[in-house]
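Asker: heads up, no residue letters with this:
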């Protein structure tokens, strides 16, 4: 039997015993939490000791919505435009050309992290960089893409394709020919077709695992594990069989917009769960997109866009009856449905579907997840709690960033923009609030900055140089609420609260050590916190 004594200032997130000085771990599970003296008495003579002194030990942090394959792909498989900072097309050109020069044998090139601004670029920009091979430029958010001529030819995007999808999603020139810009449905259709191998995907997933563990996360949700490639779940499974996974992943399988047969789709996902789910990769439900994002003019709003009367955004999965069937069939399998729901119209639609599904199932504890929640009415905040739905909120997106905020105001108006991203209201309504980063769609997955932005509703100065301002400060929450939104509440989302999310007897011995007391230290000290170690199953998997 492996035994480990863990010493330090332990913040357990267990209401019955919130603090301790020691934990005894036996075979990867907590056997005792309490005093150092007692832990040493109970341990065997051969017990290993992890002594973190006066540092602070938390339950291993949990991420409720991210994209593991995509993260690894961006680490090592694509040109990284985020290093340019804000939009700089000259710098983008340099980064892409350098990546192409380093990878001359590739038949395909993708550059990710593009930030759109008022300067409109077309395929001509990319043709100048790479005229002879497909080149795709993708936004950090992943909802928009620019293709060069070769990439358009490869994807089969022509005038007929543009007409089929609509000119909001496939932009055309004065002759009706695609100009290279696509968004939403077409992007999610072609991304899984990008050439890759199962061994490539495994390499990307291991790079992602290394990043997540170094960042203090011991379990994550892959929200749409098949979005980038249909073989990603198989790659996870093979890595687990090979004994290479340490990071636990709870996955929602990607469902196409208005899927033809929701019952058959849930049966497909249940069959996958039966064949490839394990301890470190486990399928828990289905993932669908209801809309796009407000900054791309595609979020599904409750009202028309201020700059375009008669248009309220892109409705993706918008078939009420099919969504109700998807939810009810998932419930039969003990699974839930996780949706991208950015605009207020999308959220209102989804809650109506959940309510009607609950009338059929009688289950108000299915724990369906609505992620992003840019704009939510007071009525829908309460409906979220009443239906037992899980609001996955992004504290890292709450700041008012000059330029971006003004665009938002031009789309939805000042009043709505000033009330963006509620968090406290969900807590007040009694909902099980979880934090998400949407990494790498958004550029940060960061414990200390999540706590900081949830309290301050702006970034610490070192992030953007102090140019951002707080927004909707009445939605700020306490430190304890922030910690719960990254630990025990996320465990509840996955129905894993009996196994993780707090430091208690019988739970998995997953912990994260920081040099900061997130509950009591000054908020500016929180912003400077350093990770010391990450522990999975009682074993130190990362040490700073």
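Answerer: Looks like it arrived, so ask away. From a predicted model like this one, the values you see are computed outputs, not experimental measurements.

Asker: contacts and neighbour counts: CA atoms only from here.
Answerer: OK.

Asker: what residues does the longest strand that the chain contains touch?
Answerer: The longest strand of the chain (DSSP state E) is strand 48-59. Strand 48-59 is contacted by residues 3-13, 487, 500-503, 510-517 when judged by C-alpha atoms under 8 Å, 6 or more residues apart in numbering.

Asker: one more structure, for comparison:
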């Protein structure tokens, strides 16, 4: 008993973030002093600049920071019309950056069946029945949020949804976005029969007794149905993006990358219209999703779309590639087989086609942004980056790999040499109840499951790690949650060291803040305008009610965002901030 208590105490002690006294505040100023529009004073301003300096005051003129330094120094910027805000010792940070978030999928949370808070087949079916009753005129039903742990193996069956309707197609995307649960009508509309082969990069789950499609489609097989049923409109996507912006402002997010342009009809047009109407309050640097069936030829169209979308708040600067699937669908591509299926998973791209596409994307000046879950998929991804560099020559390409659930340490040096940026989701760094023991351990084996999601070792190796939420997969995308999870790597409320997920990979508070600010800016090619509180950068600022360096890491999630500024304009104010 004493040993357990002692271990728990040691764990809690290890999670305490050391309090950092303010160093002599940095002073940054311009030679010609003009009155500022606004001054924030009496703050604990953590600038996240190169030297991780602290300051007391920030002056803003228009959309730009013109002074960072002491309260005394800020007085020179005070004019008759200057608004002076006393932040009363509260912490001030740069606006947060979410380097991988499906902002536009907020649309689905509004206009389709929301299954995220449910957990069983029975609950899912009930929710769909209620939706059909509420919207009887719908000619197809879509939704999202069912979890693979509710139906392991071949996934949920079509018969359960046939109880809702056999007359209209029903297509429900899993919470991770890599599987589709459909009814018999959806299979019929898509022309999927017993003899339909698996498409390249996809898997049709089948009844083990009959060989018939059982009702779950994985990866590229999802498109067989999704391309045959009505999608959401431009107006609906616009409303969804606007709703995301409200949520983002409440969470202090001012810059984001949405990687789903072209994968879903009307998303690109929705962003374009919002940009033209000057309604964007998040700086989006988005990615176009490449089609593995089209290869390098599609890059010509990507260039055209990039040229057509060059607004200050919406640009396309990257190309997204799905290299593999996910562990829970047994489609993440592994070096060693899964324990329960004895297959290595699903490689979505032919390696040769991928290499040539990667080279074409790189030559066109796009950043590569690759989804890779399995260690084998990451190795193939790196091969493509290396091929592109050899073919095109070295440049400031900053290719990125998203997720990195399983990673072979032998690839660390090549990762760094190629200048690859890691885009982890620290929200997932825990032994999640109902998932870790029920899926990851049986599918991967305990040894591999215990070695997931390296982060600290990659930071120590000099690799830039820029965190993303993968919202809507991660429902609560508040960066403060991600920061805490990256430090603790344990389920909230637990203290037993055995419950820490891969404890050697716990990052520091400074690491985690950087991953959501300056490193995120670097990952998205916006470090010259945001990511730190420095003179000349945009006034993307967040005020917190607690100094993160003065509280235990286990309390970070409970910290409140009080005020969010995007380019000097207020986009969110907590009622507690007077």
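Answerer: In hand now; what should we look at? What you see is a predicted model, and the numbers here were worked out from it, not measured in a lab.

Asker: about what we covered before: which part of structure 2 lines up with the longest strand of structure 1?
Answerer: Mapping strand 48-59 of structure 1 onto structure 2 (TM-score structural alignment) gives residues 83-94.

Asker: go through the matching stretch and flag the buried ones.
Answerer: For stretch 83-94 of structure 2, burial by neighbour count (16 or more other C-alpha atoms under 10 Å) applies to 84, 87, 89-94.

Asker: check stretch 23-43 of structure 1 too.
Answerer: If you call a residue buried by 16+ other C-alpha under 10 Å, then stretch 23-43 of structure 1 has these buried ones: 23-26, 28-33, 36, 39-40, 43.

Asker: which one among these gets closest to residue 424 of structure 1?
Answerer: residue 33 (31.3 Å; C-alpha to C-alpha).

Asker: what is the equivalent residue in structure 2 for that closest one?
Answerer: Looks like residue 33 of structure 1 aligns to residue 68 there (TM-score structural alignment).

Asker: just the element for its match, please.
Answerer: Secondary-structure assignment from DSSP states H and E places residue 68 of structure 2 in strand 64-69.

Asker: and that strand, how far out from the chain middle?
Answerer: 30 Å (C-alpha atoms, centre = their mean, to the nearest Å).

Asker: how about stretch 455-470 of structure 2?
Answerer: Counting by C-alpha atoms, centre = their mean, stretch 455-470 of structure 2 comes out at 14 Å from the chain centroid.

Asker: so that stretch aligns onto which residues of structure 1?
Answerer: Using TM-score structural alignment, the partner range for stretch 455-470 of structure 2 is residues 423-438.

Asker: for the matching stretch, buried residues please.
Answerer: Buried residues in stretch 423-438 of structure 1 (16+ other C-alpha under 10 Å): 423-427, 431-438.

Asker: helices of the stretch 1-150 of structure 1, start to end?
Answerer: According to DSSP state H, counting those that start in this stretch, the stretch 1-150 of structure 1 carries its helices in the segments 36-42, 68-76, 89-102, 123-129, 149-155.

Asker: closest one to residue 400 of structure 1 among these?
Answerer: That would be, of those and by C-alpha to C-alpha, helix 89-102, which comes in at 24.0 Å.

Asker: what residues does that closest one touch?
Answerer: 78-81, 84, 109, 111, 129.

Asker: follow-up on the earlier one: the contacts of strand 48-59 of structure 1 in strands, which ones?
Answerer: 3-11, 511-514.

Asker: re the thing from before, now the contacts of helix 89-102 of structure 1 in CSV, with neighbour count?
Answerer: Below are these laid out as CSV (neighbours: other C-alpha atoms under 10 Å):
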residue, neighbour count
78, 20
79, 23
80, 20
81, 27
84, 17
109, 21
111, 24
129, 15
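
Asker: map residue 328 of structure 1 onto structure 2.
Answerer: So residue 328 of structure 1 corresponds to residue 359, using TM-score structural alignment.

Asker: which residue is the nearest non-sequential neighbour of its match?
Answerer: Spatial nearest neighbour of residue 359 of structure 2, excluding adjacent residues (C-alpha to C-alpha, 6 or more residues apart in numbering): residue 388 at 4.1 Å.

Asker: my guess is the one you found contacts residue 354. True?
Answerer: No - the criterion here is C-alpha atoms under 8 Å, and residue 388 of structure 2 misses it with residue 354 at 10.2 Å.

Asker: residue 405 of structure 2 matches what in structure 1?
Answerer: Under TM-score structural alignment, residue 405 of structure 2 pairs with residue 374 in structure 1.

Asker: quick one: secondary structure of its match?
Answerer: State at residue 374 of structure 1, reduced to three classes by DSSP: H, G, I helix; E, B strand; the rest coil: coil.

Asker: now the closest residue to it other than its chain neighbours: how far from residue 337 of structure 1?
Answerer: Nearest residue to residue 374 of structure 1, sequence neighbours excluded (C-alpha to C-alpha, 6+ apart): residue 421, at 4.8 Å. To residue 337 of structure 1, residue 421 of structure 1 is 21 Å away according to C-alpha to C-alpha, to the nearest Å.

Asker: now the strands for the stretch 351-500 of structure 1?
Answerer: For the stretch 351-500 of structure 1, the strands defined by DSSP state E, counting those that start in this stretch occupy 369-372, 390-393, 434-435.

Asker: how big is the offset of the shortest one relative to structure 2?
Answerer: Pointing back at strand 434-435 of structure 1 there. In the superposition against structure 2, strand 434-435 of structure 1 averages 1.0 Å from its aligned positions (mean C-alpha distance after the TM-score superposition for structure 1).

Asker: again with the first one
Answerer: Overlaying structure 2 shows strand 369-372 of structure 1 at a mean distance of 0.6 Å from the equivalent residues (mean C-alpha distance after the TM-score superposition for structure 1).

Asker: roughly how far out does that strand sit from the chain middle?
Answerer: 10 Å.

Asker: and what of the second one?
Answerer: Between the mean C-alpha location of strand 390-393 of structure 1 and the chain-wide mean there is a distance of 11 Å, by C-alpha atoms, centre = their mean.

Asker: corresponding residues in structure 2 for it?
Answerer: With TM-score structural alignment as the criterion, strand 390-393 of structure 1 aligns to 421-424.

Asker: other residues contacting that stretch?
Answerer: Contacts of stretch 421-424 of structure 2 (C-alpha under 8 Å, 6+ apart): 99-100, 398-404, 453, 455, 463-468, 523.
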